[in-house]
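**Student:** Could you work out the structure for the sequence below:
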Amino acid sequence: MRAAAEAAEAVRDRLGTDAVDLGFVLGSGWSAGVDAIGETLAEAPLAELPGFSRPVVAGHGGMLRLVRTPAGKRALLFTGRTHFYEGRGVEAVVHGVRTLAALGGTVLVLTNGCGGLDPTRGPGTPVLIGDHLNLTGQSPLRGATFIDMTQAYPKRLRDLARSVAPELTEGVYAQFRGPQYETPAEVRMAGALGADLVGMSTALETIAAREAGLEVLGISLITNLAAGISPQPLSHAEVVQAGLDAGPRLRDLLSRLAGVL
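**Tutor:** Okay, the predicted model is just below:
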């Protein structure tokens, strides 16, 4: 955890804050709502902070921003994340989570863009994550670290989200290793295991968050129907465009959430 402590100290120096209350990781498509979460107090490029790298995925930003939310909380906004498929190791993937915890954060909002298995929930639909399947074959935990994952995404936070956005449904998210998109057979397997959503992030971060004592609110934006369900081949351009199209809806949702978290 030394890397997180060093990063937290750098954040204190660069952003001028001793501690924060919560954090938001804005995944594919979600950076459109960065200005809706609160008043910007300070910001710095992620790549200039210890242990972080410039995001490599189109649709992700590259800044760490400190804001004051409408609820009066201090929040860190990560406008990009490190994905496991980048080959930097699990520790790099969860570095932001552990840095947030080192700064005193207690709640983490994890967002992502994903493929949907339910044809009735089309592109542009945000979905609460009620549980996940970690299909990466990896974990950020080391040794005999037995963390309870029964309430990985607490009902308290999901109910709070629905109090400001009653239209939100929920589902089970499956994280694959990537970077290739899932095959139709893999999507069918995930569905047979109980998944409603498939993607390449979030589950590993949630495990690290639970180890650190953070509560997690997970929200996926369905950017496309998954392979074998969509009649069209998958492309990252489709993912980016779906995020752009959903921008106003995501801004409104993040604004409402920031008022109650």
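**Student:** Every contact and neighbour count from this point should use C-alpha atoms.
**Tutor:** OK.
**Student:** And the helix of greatest length in the chain, what's buried?
**Tutor:** Under DSSP state H, the helix in the chain containing the largest number of residues is helix 2-15. Judged by neighbour count using 16 or more other C-alpha atoms under 10 Å, the buried positions of helix 2-15 are 4-5, 7-9, 11, 15.
**Student:** Spit out the contact partners of residue 47.
**Tutor:** For residue 47, the contact set (C-alpha atoms under 8 Å, 6 or more residues apart in numbering) comprises 53-54, 62.
**Student:** Secondary structure added to those, as TSV?
**Tutor:** Putting the contacts of residue 47 into TSV (DSSP: H, G, I helix; E, B strand; the rest coil) gives the following:
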residue	secondary structure
53	coil
54	coil
62	coil
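**Student:** nearest to residue 134, of the buried residues of helix 2-15?
**Tutor:** Top of the list for closeness to residue 134, among the buried residues of helix 2-15 and by C-alpha to C-alpha, is residue 4 at 23.2 Å.
**Student:** who touches the closest one in this structure?
**Tutor:** When contacts are counted by C-alpha under 8 Å, 6+ apart, residue 4 is found next to 51, 95-96, 98-99, 102.
**Student:** What's the first helix or strand after the longest helix of the chain?
**Tutor:** Later in the chain than helix 2-15, the nearest helix or strand by DSSP states H and E is strand 22-25.
**Student:** now that next one: how far from the chain's centre is it?
**Tutor:** In terms of C-alpha atoms, centre = their mean, to the nearest Å, the gap separating the centre of strand 22-25 from the centre of its chain is 8 Å.
**Student:** In helices only, show me the contacts of residue 4.
**Tutor:** With helices identified by DSSP H, the entries of those that belong to them are 95-96, 98-99, 102.
**Student:** one more to line up against the first:
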Amino acid sequence: MNHQDAVTSISRLIREKLGNIQAGTLGLILGSGLGPVAEAIAHRLDIPYADIPGMPLSGVAGHDGFLRSGLLAGRPVLALCGRVHLYEGKTPAEVCLPVRALAQLGVRTLVLTNAAGALNPLFSAGGLMLITDHINMTGQNPLTGPNNGAFGPRFPDMGRAWCPGLLALARRKAARLGLLVERGVYVQVPGPSLETPAETRAYRRLGADAIGMSTVMEAIAARHMGVRLLGVSCLTNKNSPDCMEEISHEAVLATAARASEQLVRLLEALAASPELDTEYGKA
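**Tutor:** Reported below is the predicted structural model:
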């Protein structure tokens, strides 16, 4: 089965289980340790990834493994609870299968979340960062190979990969909630090893404010299909090259879980906003 057939098969099965996807449905991808966000979704129906033939399965702690349909602040949502990563041996195409399926189902606005290390010395662990731009340091791209015109153009423009309108809306909502939300550039590395002090300095000099092992592949695939994006990183640790502290995956998950409360409040405010259904911030 080729990639397009796999995407079509996955989206068809989801539609068979859920029925037609409502206009205005918001897509969510929940990163490491951010499973508690899914608990805010009401009237939910879950489809385990294992019940969706062709859906890639994650073997990483902190990534659940199901698609949740329901309502967030009254808005229909489709939430991918758990993702796969390049460091698991997955290809970029496999990593992006779920995102492409959401786009084929009609999702036009997608929020990508992740757990990330703070590179910017002014940022603190436990907070949120809105992604303004990204750097791809994986050496891979989901669009490599023959272009599928059914998905998008051969050379998609990435000058506005992260929707400025959604970013502005998220900043306003955060301010009204009294949430301190940073803005910055996210860099994806392949992983799974964490960064050395020298690598931390190098990525910072490149202009990155936060670092992680997901999100950019999905962002490229989503923009290729015309989906507008908002990115939110939960800053789970602080990368200070002159005083690097040991960090464990368990500690990252614990901090992400604590940051989930802020993320839930922000996502609920965004979901409740009628501006998501207007031309405001159109990609």
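**Student:** coming back round to it: now, which of the contacts of residue 4 of structure 1 sits nearest residue 239 of structure 1?
**Tutor:** Among the contacts of residue 4 of structure 1, and counting by C-alpha to C-alpha, the member closest to residue 239 of structure 1 is residue 96, at 23.5 Å.
**Student:** That closest one corresponds to which position in structure 2?
**Tutor:** Per TM-score structural alignment, the equivalent position to residue 96 of structure 1 in structure 2 is residue 98.
**Student:** What separation do you get for that match and residue 92 of structure 2?
**Tutor:** Using C-alpha to C-alpha, to the nearest Å, residue 98 of structure 2 is found at 11 Å from residue 92 of structure 2.
**Student:** which position in structure 2 aligns with residue 68 of structure 1?
**Tutor:** With the correspondence set by TM-score structural alignment, residue 68 of structure 1 lines up against residue 71 in structure 2.
**Student:** cool, and residue 17 of structure 1?
**Tutor:** Under the pairing rule here (TM-score structural alignment), the equivalent of residue 17 of structure 1 within structure 2 is residue 20.
**Student:** Per the alignment, name the residue of structure 2 opposite residue 79 of structure 1.
**Tutor:** With TM-score structural alignment defining the correspondence, residue 79 of structure 1 maps onto residue 81 in structure 2.
**Student:** ok, its match - contacts?
**Tutor:** Shown here is residue 81 of structure 2, whose contacts under the criterion C-alpha under 8 Å, 6+ apart are 29-31, 35, 38, 63-68.
**Student:** quick revisit: between the buried residues of helix 2-15 of structure 1, which is nearest residue 215 of structure 1?
**Tutor:** Within the set of those, residue 4 lies nearest residue 215 of structure 1; the separation is 18.1 Å, counting by C-alpha to C-alpha.
**Student:** And what about the nearest residue to residue 141 of structure 1 once chain neighbours are set aside, helix, strand or coil?
**Tutor:** Nearest residue to residue 141 of structure 1 in three dimensions, chain neighbours excluded: residue 208, at 7.1 Å (C-alpha to C-alpha, 6 or more residues apart in numbering). In terms of secondary structure, residue 208 of structure 1 is helix; the call rests on three-state DSSP.
**Student:** Would you mind confirming that residue 208 of structure 1 makes contact with residue 140?
**Tutor:** Yes. With contact defined as C-alpha atoms under 8 Å, residue 208 of structure 1 reaches residue 140; the gap is 6.1 Å.
**Student:** Tell me which of the two has more neighbours.
**Tutor:** Looking at residue 208 of structure 1 and residue 140 with other C-alpha atoms under 10 Å, you find the greater number of neighbours at residue 208, namely 24 against 18.
**Student:** between the contacts of residue 4 of structure 1, which is nearest residue 118 of structure 1?
**Tutor:** Within the contacts of residue 4 of structure 1, the smallest distance to residue 118 of structure 1 is 31.1 Å, found for residue 96 (C-alpha to C-alpha).
**Student:** how close does the closest one get to residue 71 of structure 1?
**Tutor:** Per C-alpha to C-alpha, residue 96 of structure 1 is found 23 Å from residue 71 of structure 1.
**Student:** one step back: so can I have JSON lines of the ones in helices among the contacts of residue 4 of structure 1 showing neighbour count and distance to residue 240 of structure 1?
**Tutor:** Shown next, in JSON lines, are these (neighbours: other C-alpha atoms under 10 Å; distance: C-alpha to C-alpha, whole Å):
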{"residue": "95", "neighbour count": "23", "distance to residue 240 of structure 1": "25"}
{"residue": "96", "neighbour count": "28", "distance to residue 240 of structure 1": "23"}
{"residue": "98", "neighbour count": "26", "distance to residue 240 of structure 1": "28"}
{"residue": "99", "neighbour count": "22", "distance to residue 240 of structure 1": "28"}
{"residue": "102", "neighbour count": "21", "distance to residue 240 of structure 1": "32"}
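**Student:** any idea what residue 204 of structure 1 aligns with in structure 2?
**Tutor:** Residue 204 of structure 1 maps onto residue 217 of structure 2 when the alignment is built from TM-score structural alignment.
**Student:** Over to residue 108 of structure 1?
**Tutor:** Looks like residue 108 of structure 1 aligns to residue 110 there (TM-score structural alignment).
**Student:** Check the gap between that match and residue 230 of structure 2 for me.
**Tutor:** Here the distance between residue 110 of structure 2 and residue 230 of structure 2 works out to 6 Å (C-alpha to C-alpha).
**Student:** do residue 66 of structure 2 as well
**Tutor:** Using C-alpha to C-alpha, residue 66 of structure 2 is found at 21 Å from residue 230 of structure 2.
**Student:** Nearest residue to residue 124 of structure 1 in space, please, no chain neighbours.
**Tutor:** The shortest distance from residue 124 of structure 1 to any residue that is not its chain neighbour, by C-alpha to C-alpha, 6+ apart, is 5.2 Å, and that residue is residue 246.
**Student:** what residue of structure 2 matches up with the one you found?
**Tutor:** In structure 2, the residue matched to residue 246 of structure 1 (TM-score structural alignment) is residue 259.
**Student:** That match contacts residue 126, doesn't it?
**Tutor:** Yes. Under the contact definition of C-alpha under 8 Å, residue 259 of structure 2 touches residue 126, with a separation of 5.5 Å.
**Student:** hey, what's in contact with both of these two?
**Tutor:** When contacts are counted by C-alpha under 8 Å, 6+ apart, the set common to residue 259 of structure 2 and residue 126 consists of residue 234.
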